[in-house]
Every structure is written in structure tokens, then in C-alpha cells.
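Engineer: Sequence isn't available, so here's the structure alone:
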């Protein structure tokens, strides 16, 4: 059974002024998981640590077996940075935290 796909705008801190319309259910699920996984304040977590934390929180119906989770993680991460909700630390590996 297919679902009616509602859309939401996803931005990117790396491409100011660019936005794309994406599946709102998947965006919201990843955003919720990401915000639950990423701590407030420095030093934050690496992207690998964040991915490990978000995967168990994603609804299997939207991300069966974690399918496409990496793409959504990166897209939502960049969107939340563009919106001033997440921040990155300078250094390697990249670390993120909530503001």
C-alpha cells in the first residue's frame, strides 16, 4: 500500500540559497532521531557516532534495514546546520553538537 507523500523543504549549509523538497515523513523521522542522538554543547559527536545512535531510532517502515539512512542523515544534518540548530567543530574528524 503506497502512502501519500507530503513534502518539506530541506536546505544545505554548503549551498546557501539552495533547497529541495523531500519526503516529510522521512525528514521528520531522521530529524527527531538526530536531535535525540546529538548532545548539546561541545565537543559533540562524530558523524559515525551519530549514525550509530540514530539507526536504532528510525522507523523500520521508512528505513527498512537502515536503507538510505546515510543519505538522509547527511541531508538533515546539513539542513539543521543551515537553520542554526546544529553546529560543527573545526577539526578532524568532524564533530557536531546541538546549539
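Structural biologist: Looks like it came in fine. Please read these numbers as outputs of a predicted model, since none were measured by experiment.

Engineer: switch to C-alpha atoms for all contacts and neighbour counts from now on
Structural biologist: Fine.

Engineer: Show me where the chain has its helices.
Structural biologist: 24-37, 47-54, 69-82 (DSSP state H).

Engineer: contacting residues for the residue positioned nearest the centre of the chain?
Structural biologist: Nearest to the mean C-alpha position of the chain, by CA atoms, centre = their mean, lies residue 76 at 3.2 Å. By CA atoms under 8 Å, 6 or more residues apart in numbering, the contact set of residue 76 is 10, 27, 30, 31.

Engineer: here comes the other one, which I'd like you to weigh against the first:
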């Protein structure tokens, strides 16, 4: 069982594996990610998501956007693995909530 300050995350690119990350950081990014991501096509590109996330993240956890890129990718891959976010098969990729 994971300690209360950790959460297990999955990665759509590595099915069946999980790793533990900081729960507060994950929860903050997850909440922001789901808030900015539209629920319909065409979705948003990763660059558009990154721009929108900047205004949604708590400064006490992400001062000046520090480490937001790593956390955004971690949350993206976890949400895709859990089926909450889908990737449109275009270039550049576009994501949307399910």
C-alpha cells in the first residue's frame, strides 16, 4: 500500500507498470489538467495545454511553473492509461477528455 503522501501512476506506453509519485503535486496537476482540457474534438495540442496550465497551477507547489512540464506529461500518460483522456491521431497530437 502506498503511503498517504504518494500515489501510484500508470503510463499508457508501459501497460501493467506503475510507479509512486508525490500525491500533492499529482493531484494539483491532475485537477488543472482536467480543467483546461476540452471534452470534445478537436482537443488541444500539448503546447496549448501547457499555456493554459500555467494559470491554473498553485504557486506554492509550482513556483514560476517549476517542474510543471514533467508533471504535465506524467499526469497526461496516467490519464490516458486510465481512459480519462484520449489522443487524437493527428500531428501534432491533440488531447481531449473522455
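Structural biologist: Nice, thanks for sending it over. Nothing here was measured: the structure is a model prediction, and the numbers come from that model.

Engineer: What value does the TM-score take for this pair?
Structural biologist: The TM-score (TM-score structural alignment, normalised by the length of the second structure) is 0.94; 95 aligned residues with a CA RMSD of 0.9 Å.

Engineer: circling back to that earlier point, relative to residue 67 of the first structure, how far out is the residue nearest to the centre of the first structure?
Structural biologist: Distance, residue 76 of the first structure to residue 67 of the first structure, by CA to CA, to the nearest Å: 15 Å.

Engineer: Residue 95 of the first structure now?
Structural biologist: Distance, residue 95 of the first structure to residue 67 of the first structure, by CA to CA: 23 Å.

Engineer: same thing with residue 56 of the first structure?
Structural biologist: In terms of CA to CA, residue 56 of the first structure sits 12 Å off from residue 67 of the first structure.

Engineer: what does residue 85 of the first structure give?
Structural biologist: Taking CA to CA, one finds residue 85 of the first structure at 25 Å from residue 67 of the first structure.

Engineer: More neighbours: those two, which one.
Structural biologist: residue 85 (15 against 12; other CA atoms under 10 Å).

Engineer: follow-up on the earlier one: who wins for most neighbours among the contacts of residue 76 of the first structure?
Structural biologist: residue 30 (26 neighbours).

Engineer: Test my guess that residue 69 of the first structure contacts residue 55.
Structural biologist: Yes - contact criterion CA atoms under 8 Å: residue 69 of the first structure and residue 55 qualify, at 7.4 Å.
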